[in-house]
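# predicted model follows, preceded by the sequence.
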Amino acid sequence: MKKVGIIDVAKAAGVSVSTVSLVLRQKGKISQATIEKVQAAIASLGYVHNVAAANLRASTSNLIGLILRDFGDTFAMKVTASLIQELETQGFMVFLAQPQDDEHLARTLVSFSRQGVAGVIWLCADHRCDTLPEPLKTCPLPLVAVSQTPLQSNIDVVMRDNRQAASLATRYLIERGHRNIAWIGGEANSLLRHQRLLGYRAALAQYGLPLREEFTPVCAEDTFAASVVTRQLLEKNNTITALLCHSPHAIIGSLSGIQQVGRTVGKDVFLTQQVSLIGFEDMLQINLTSPSFTYVSSASEEAGRQAAMLMIRKLKEPTLPPQYITLSGQLVPRDSA
């Protein structure tokens, strides 16, 4: 069977090939009656528009390359879902890649260029580094980064405000009567931990509360380490009534540590057996726990939408100067604090 082409559609609709092309690309001033004739011809003939080939002919593209390295990171996955939804709503398609090292990343960027990708969005997952990977520094394509920590790069960045999130959580606890608030989790070289501790310390200073370094121990990112640190901290400092948990591992581990010293999780500061907990991730495993956890949202969905819209603006206005968009989280009070 002969493949149906744009010429066949033009003949069936009684219009020129250029008119069909304009209808397919949704360009030009075409009457609604003509559009309906062309669409009817397309439907009756079963014509399939080859978008990729049209992009190549027009030297334009509706393809966006998305790079992420950690599919296990819930923040990245929520950003990805929101970003793809927004791009598809605007008529773009997404190529997803997961390079595990800089060599693979360089090959991915070459492949994107060969496929006619219009721009690249990079989801940064390394909390220990504040610079771009080397291949991205020389990427010729428009580039937008979504990061959980600040990046020292002259590119478009969407990130969450970690200082604001930690300050918000700390102030919430202080205003509920807590005066001895400790921090659980985060490795020493984590920029995410560093940024959040700045907010925690600023809130303590705002209310005239002393900063005690022993209340902010570093901790490996696993539940057992968090459990051990929590138990040791509460055994040495039985006046602690609240814990800020750096990660889901810290929250889950702290539950075990609290139980091991004979205390419980709860929001009543006047019951000395209770310890209030606040986390920083709106994650499924937190939401399914009992008691339900108070947390500061990661603004992941909004980060995805902002990154998508920023990329679209860059494609429309190539000379637009780099933008740095910082998103604030919201505190969701529940049963744990």
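Everything's here; your move.
# going by C-alpha atoms from here, please, whenever you check contacts or count neighbours.
Fine.
# helix or strand for Arg128, which one?
If you go by DSSP states H and E, Arg128 is not part of any helix or strand.
# can you give me the helices in the stretch 1-150 of the chain?
Along the stretch 1-150 of the chain, the segments classed as helices by DSSP state H, counting those that start in this stretch run 6-13, 17-25, 32-45, 51-58, 74-89, 102-114, 134-137.
# which outside residues touch the longest one?
Residues lying outside helix 74-89 but in contact with it, judged by C-alpha atoms under 8 Å, 6 or more residues apart in numbering, are 68, 70-71, 93-94, 123, 125, 281, 283, 298, 300-305, 307-309.
# and the residues you listed, which are buried?
Buried residues within the contacts of helix 74-89, counting neighbours by 16 or more other C-alpha atoms under 10 Å: 68, 70, 93-94, 123, 125, 281, 283, 298, 300-305, 307-309.
# so which of the residues you listed are in strands?
Among those, DSSP state E puts Leu68, Met93, Val94, Leu123 in strands.
# closest one to Thr294 out of the residues you listed, please.
Within those, the smallest distance to Thr294 is 26.3 Å, found for Leu123 (C-alpha to C-alpha).
# so who does that closest one touch?
Leu123 neighbours (C-alpha under 8 Å, 6+ apart): Leu66, Ile67, Leu68, Arg69, Ala76, Ala145, Val146, Ser147.
# could you dump those into JSON lines and include distance to Leu132?
JSON lines is the format used below for the contacts of Leu123 (distance: C-alpha to C-alpha, whole Å):
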{"residue": "Leu66", "distance to Leu132": "15"}
{"residue": "Ile67", "distance to Leu132": "13"}
{"residue": "Leu68", "distance to Leu132": "13"}
{"residue": "Arg69", "distance to Leu132": "13"}
{"residue": "Ala76", "distance to Leu132": "17"}
{"residue": "Ala145", "distance to Leu132": "9"}
{"residue": "Val146", "distance to Leu132": "11"}
{"residue": "Ser147", "distance to Leu132": "11"}
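# and Val94, what does it touch?
Val94 neighbours (C-alpha under 8 Å, 6+ apart): Leu63, Ile64, Gly65, Leu66, Ile84, Leu87, Glu88.
# put this beside the first:
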Amino acid sequence: MKKVSIIDVAKRAEVSVSTVSLVLRQKGKISEATIARVQAAIEELGYVHNVAAANLRASTSNLIGLIVHDFNDAFSTRVTASVVQALEAQGFMVFLTQPSDNPQRLEQCLLSFTRQGVAGVIYLAANATRDTLPEVIENCPLPLVAISQSPLQSARDLVMRDNRQAGSLVTRYLIERGHRNIAYIGGGKDCLIRQQRLLGYQAALKQYGMPWREEFTPACADETHAASLATRELLEANNKITALLCHSPNAIIGCIDGIQQVGRTVGKDVFLTQQVSLAGFEDMMHVNLTSPSFTYVSSASDETGRQAASLMVRKIREPELAAQRITLSGQLVVRGSA
């Protein structure tokens, strides 16, 4: 069977080849009647538009490269889904890859993107212990937008979470509920996300004239056993603590276990000394598996993906656009745990 060409479509629709091309690329001022005639001819003949070949001819591309490091991380997964959905809605396709931060692998990844003719790259940073992008990403010759859960020092376009705002928001909520002894569980000492949240936590304490107590903010490995042990030791040494901020999903589970081990329960009644209120920072499946349900500050993951996609499209269409830094705030979701 002969392959249907754009010439065949033009003949059937009784228009020029250039008109068919403009309709396919959604360019130019073409009447609705002409567009309908061309589309009818395409459907009737079964014409398949080769987007990749058209991109090469026009030196343009509807491909966006997306670099993701950890699909086990709920934030990364939700951001990825949001980025893909937002880009597809604007006619782009996503070329997804998952290298490590190894410079050679990243360089090979960018080379592959270049060969595929991508129009730009979105990089989802994964290392919360460094405030810079990998050198090969920082020097990427393509339009690039970086997404990060922690603050970055970079000249590139950035979309970041406001962890300081999150820490302040949830701490102020607990104070306003009557809590006066609030602790923070989890995160390594070198974790930038933890450091920023603690700045917000400390600012809220200061705002209400409450002291900062370093022993109330134990760092620990991001695993349930470590968080459980830290919680138990903290509550045994300070039985007046009535609220805990959980750094991560593992910290949530560990805190619940540690609370139970010292004979206390999870709840929002600050006047019942056996109850400990729990709050945290993530909007993910784990918060719906606890009993009572978990109070948290959302990570704004869906909005992060939409903002990154929108900025990527702007960078492609406006190459001279100055570098943008977008910082997104989370929202407090109050449930039964605090």
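Now that the structure is in, tell me what you want to look at. In this text the structure is predicted, and so the values were computed from the model without any measurement.
# quick one: TM-score?
The TM-score (TM-score structural alignment, normalised by the length of structure 1) is 0.99; 337 aligned residues with a C-alpha RMSD of 0.7 Å.
# what about Asn72 of structure 2, how many neighbours?
By the measure other C-alpha atoms under 10 Å, the count of residues near Asn72 of structure 2 is 8.
# what's the match for it in structure 1?
Alignment note (TM-score structural alignment): Asn72 of structure 2 maps to Gly72 of structure 1.
# and that match, how far from Arg305 of structure 1?
20 Å (C-alpha to C-alpha, to the nearest Å).
# just Asp70 of structure 1 next, same as before
20 Å.
# and if you look at Lys3 of structure 1?
39 Å.
# likewise for Met1 of structure 1?
Met1 of structure 1 is 44 Å from Arg305 of structure 1, by C-alpha to C-alpha.
# please apply the same query to Ile181 of structure 1.
34 Å.
# kindly report the same for Arg25 of structure 1.
Taken as C-alpha to C-alpha, the span from Arg25 of structure 1 to Arg305 of structure 1 is 24 Å.
# among the helices of the stretch 1-150 of structure 1, which is nearest Val218 of structure 1?
Across the helices of the stretch 1-150 of structure 1 (criterion: C-alpha to C-alpha), the nearest stretch is helix 74-89, sitting at 21.9 Å.
# the closest one vs structure 2, average offset?
Compared with structure 2 after the fit, helix 74-89 of structure 1 shows a mean deviation of 0.6 Å (mean C-alpha distance after the TM-score superposition for structure 1).
# ditto for stretch 305-315 of structure 1
Counting by mean C-alpha distance after the TM-score superposition for structure 1, stretch 305-315 of structure 1 comes out at 0.5 Å.
# contacts for that stretch next, please.
79, 82-84, 86-87, 118-119, 121, 142-146, 156-158, 320.
# buried subset of the residues you listed?
Buried among these (16+ other C-alpha under 10 Å): 79, 82-84, 86-87, 118-119, 121, 142-146, 156-158.
# how near is the residue most central in space within structure 1 to Leu198 of structure 1?
The residue lying closest to the centre of structure 1 (C-alpha atoms, centre = their mean) is Val79, at 3.7 Å. Separation of Val79 of structure 1 from Leu198 of structure 1 (C-alpha to C-alpha) stands at 25 Å.
# could you do Ile286 of structure 1 as well?
Distance, Ile286 of structure 1 to Leu198 of structure 1, using C-alpha to C-alpha: 24 Å.
# these two: who's more crowded?
Ile286 (19 against 15).
# separation between the more buried one and Pro248 of structure 1?
For Ile286 of structure 1 relative to Pro248 of structure 1 (C-alpha to C-alpha), the value is 7 Å.
# same check, this time on Val144 of structure 1
27 Å.
# what separates Ala118 of structure 1 from Leu320 of structure 1, distance-wise?
Relative to Leu320 of structure 1, and taking C-alpha to C-alpha, Ala118 of structure 1 is found at 16 Å.
# got it, and Arg171 of structure 1?
Arg171 of structure 1 sits 38 Å away from Leu320 of structure 1, going by C-alpha to C-alpha.
# could you do Ala242 of structure 1 as well?
When Ala242 of structure 1 is compared with Leu320 of structure 1 (using C-alpha to C-alpha), they lie 46 Å apart.
# circling back to that earlier point, quick one: closest of the helices of the stretch 1-150 of structure 1 to Gly177 of structure 1.
helix 74-89 (31.1 Å).
# got a list of what Ser21 of structure 2 touches?
Ile6.
# structure 1: which residue goes with that one?
Checking with TM-score structural alignment, Ser21 of structure 2 has Ser21 as its match.
# quick check: next helix or strand after the helix or strand where Ala226 of structure 1 lies?
Using DSSP H and E, Ala226 of structure 1 sits within helix 223-236. The helix or strand immediately downstream of helix 223-236 of structure 1 is strand 242-245, counting by DSSP H and E.
# which of the residues in the helix or strand that that following strand is followed by are buried?
Later in the chain than strand 242-245 of structure 1, the nearest helix or strand by DSSP H and E is helix 248-260. By 16+ other C-alpha under 10 Å, the buried positions in helix 248-260 of structure 1 come out as Pro248, His249, Ala250, Ile251, Ile252, Gly253, Ser254, Leu255, Ser256, Gly257, Ile258, Gln260.
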